[in-house]
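J.: Just to be clear, the model below is a prediction. Sequence and coordinates:
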Amino acid sequence: MNIVLFGPPGAGKGTQAKELSKQYDIPHISTGDILRANVRDGTELGMKAKEYMDKGELVPDEVLIGLIKNRINESDCEVGYLLDGYPRTIPQADALASILGEINKPLDAVLNIDVSDDELVARLGGRRTCSCGESYHMKFNPPEKEDVCNACGSELYQRDDDKENVIRQRLTTYNEKTKPLINYYENLGILVNIDGTGTVDGVFADICKVMDQYK
């Protein structure tokens, strides 16, 4: 099954994708994880991407398209894939359709996790990160000791793109550039809306009901 998991920043795409990857034994392809790894490692690509991420803007297409094409062509995607964080614009969707057509791996469905802007600000603003890679949420998954990582004892920090002013800008960018993809995929007849305001387990169960149709 070839699936895109779609939704605004903070909708829970990454969390759901990781569990869905285990459940259905298909690779989780996350542009966010790839980009953050490059930022953490200080690569040229990472530094270029960070300039845009810190301002709440989308990373340019030329940075992302090559990564996605190479990843989907890897052998573990022969049985299917779960794409998270791409596409984000109509041109990216067109480019993805072209790539998938070349390798005969068209999308089965685009699952849109729907969450309100106010809920998203509350979710993202509570996130804290550690330099060791561990992440927390001050409400939903707090560390044992305030602002200290359970795993290594280092001080936690708030990423620049998790601050409220940047979150609001990210959502504005999403609504202007990415939300039109809802109509794009709806017109193709492959969009499925998922209510993302419930519990993590509840949203997961709703997504599984849809994905079971494509097994």
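T.: Thanks, I have the structure now.

J.: all contacts plus neighbour counts: C-alpha atoms, from now on.
T.: Will do.

J.: got the contact list for the residue nearest in space to the middle of the chain?
T.: With distances taken as CA atoms, centre = their mean, the chain has Gly85 as the residue nearest its mean C-alpha position (3.7 Å). With contacts taken as CA atoms under 8 Å, 6 or more residues apart in numbering, Gly85 has the following neighbours: 5-6, 13, 30-32.

J.: what about versus this one:
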Amino acid sequence: MLNIVLFGPPGAGKGTQSEKLIEKYNLVHLSTGDLFRVHLGQGTELGQLARKYMDEGRLVPDEVVIGMVDEKIQSSTGVNGFIFDGFPRTVAQAEALDKLLIDKAESITCMVALDVPHEVLKKRIQERGKTSGRVDDQDDAKINTRINVYMEETLPVAEYYKKQGKLSQVNGVGEIEGIFEKISQVVDSHS
């Protein structure tokens, strides 16, 4: 199976590129944000557990998030693989994901990290904010905070996969198709 972690700061183009990767390689999109919405909306056992932590103002523990990921993987039969979007966000989550996949005789194929300069990210997010309606895409302070949180908390995950020889950096600036072609070359070289 082809299991790709698509990585990059807010505004790097992950959403745009993941759609293209899903279509080309027939992958299942695995977004923890989507999983949370489904589980909370359906009131599943995992959703109720997550809600308990959220209502207390606490982060949902990795075990609960991994439980949601595991359930999604198990319910997706006959697929070519997964594209992990927005997950893992921490080294602990990456380690837990590796363990989960190893238990299924699988592994992460590669991590594709979109590299985009800070100023370009801000401009993209602001442009997206004009059409998305997302308040956090229109506020400079919130944009800076999101980018800084990524740099401080999430960037170490790239180092984790780099040590495994699975990290590939791709310049995320340019035409969408050109960036996609570079990503496809990386994926093809790992599969």
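T.: Received it, and whenever you're ready, just let me know what you need. Please read these numbers as outputs of a predicted model, since none were measured by experiment.

J.: Out of the contacts of Gly85 of the first structure, who's the most crowded?
T.: Neighbour counts for those, by other CA atoms under 10 Å, peak at Phe6, which reaches 28 neighbours.

J.: Using the three-state scheme, assign Leu111 of the first structure.
T.: When the structure is split into helix, strand and coil by DSSP: H, G, I helix; E, B strand; the rest coil, Leu111 of the first structure lands in strand.

J.: Could you report the neighbour count for it?
T.: Residues near Leu111 of the first structure, counting by other CA under 10 Å, number 22.

J.: can you give me the helices for the second structure?
T.: Per DSSP state H, the second structure has helices spanning 14-25, 32-42, 45-55, 62-75, 91-103, 118-132, 140-149, 155-163, 176-190. These are given in chain order.

J.: Identify whichever of the ones you listed lies nearest to Met111 of the second structure.
T.: Nearest to Met111 of the second structure among the helices of the second structure is helix 155-163 (6.9 Å), distances taken as CA to CA.

J.: Show residues contacting the closest one.
T.: The contact list for helix 155-163 of the second structure, computed with CA under 8 Å, 6+ apart, reads 7, 88-91, 94, 110-111, 113, 167-168.

J.: corresponding residues in the first structure for it?
T.: Residues 179-187 of the first structure are matched to helix 155-163 of the second structure when aligned by TM-score structural alignment.

J.: Relative to its centre, which residue of the second structure is most distant?
T.: Ranked by distance from the centre of the second structure (CA atoms, centre = their mean), the top residue is Glu56, with 25.2 Å.

J.: Next one: that one from Ile176 of the second structure, what distance?
T.: To Ile176 of the second structure, Glu56 of the second structure is 41 Å away according to CA to CA, to the nearest Å.

J.: thinking again about what came up before, export the helices of the second structure as TSV, with columns for distance to Leu2 of the second structure.
T.: Supplementary listing: the helices of the second structure in TSV, determined by distance: least, CA to CA, whole Å:
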stretch	distance to Leu2 of the second structure
helix 14-25	8
helix 32-42	18
helix 45-55	27
helix 62-75	13
helix 91-103	12
helix 118-132	28
helix 140-149	28
helix 155-163	16
helix 176-190	9
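
J.: Of the ones you listed, which is nearest Gly81 of the second structure?
T.: With CA to CA as the criterion, Gly81 of the second structure lies closest to helix 14-25 of the helices of the second structure, at 8.3 Å.

J.: What residues of the match of helix 155-163 of the second structure count as buried?
T.: Of all the residues in stretch 179-187 of the first structure, those buried under the rule 16 or more other CA atoms under 10 Å are 179, 181-182, 184-185.

J.: which of those residues lies closest to Cys77 of the first structure?
T.: If you rank these by distance to Cys77 of the first structure using CA to CA, Tyr185 comes first, at 21.8 Å.

J.: Tell me the counterpart of Ser135 of the first structure in the second structure.
T.: Matched across to the second structure, Ser135 of the first structure finds no residue, judged by TM-score structural alignment.

J.: Counting neighbours, what do you get for the closest residue to Ser135 of the first structure other than its chain neighbours?
T.: Ranked by CA to CA, 6 or more residues apart in numbering and with sequence neighbours excluded, the top spatial neighbour of Ser135 of the first structure is Thr129, at 4.5 Å. For Thr129 of the first structure, the neighbour count with other CA under 10 Å is 19.

J.: who touches Thr129 of the first structure in this structure?
T.: 135-136, 156-159.

J.: Redo those as CSV? Include distance to Asp61 of the first structure and neighbour count.
T.: Compiled in CSV, the contacts of Thr129 of the first structure are given as follows (distance: CA to CA, whole Å; neighbours: other CA atoms under 10 Å):
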residue, distance to Asp61 of the first structure, neighbour count
Ser135, 27, 18
Tyr136, 30, 20
Leu156, 31, 21
Tyr157, 29, 16
Gln158, 26, 16
Arg159, 23, 14
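
J.: What about the residues you listed, which are in strands?
T.: Secondary structure from DSSP state E places 135-136 of the contacts of Thr129 of the first structure in strands.
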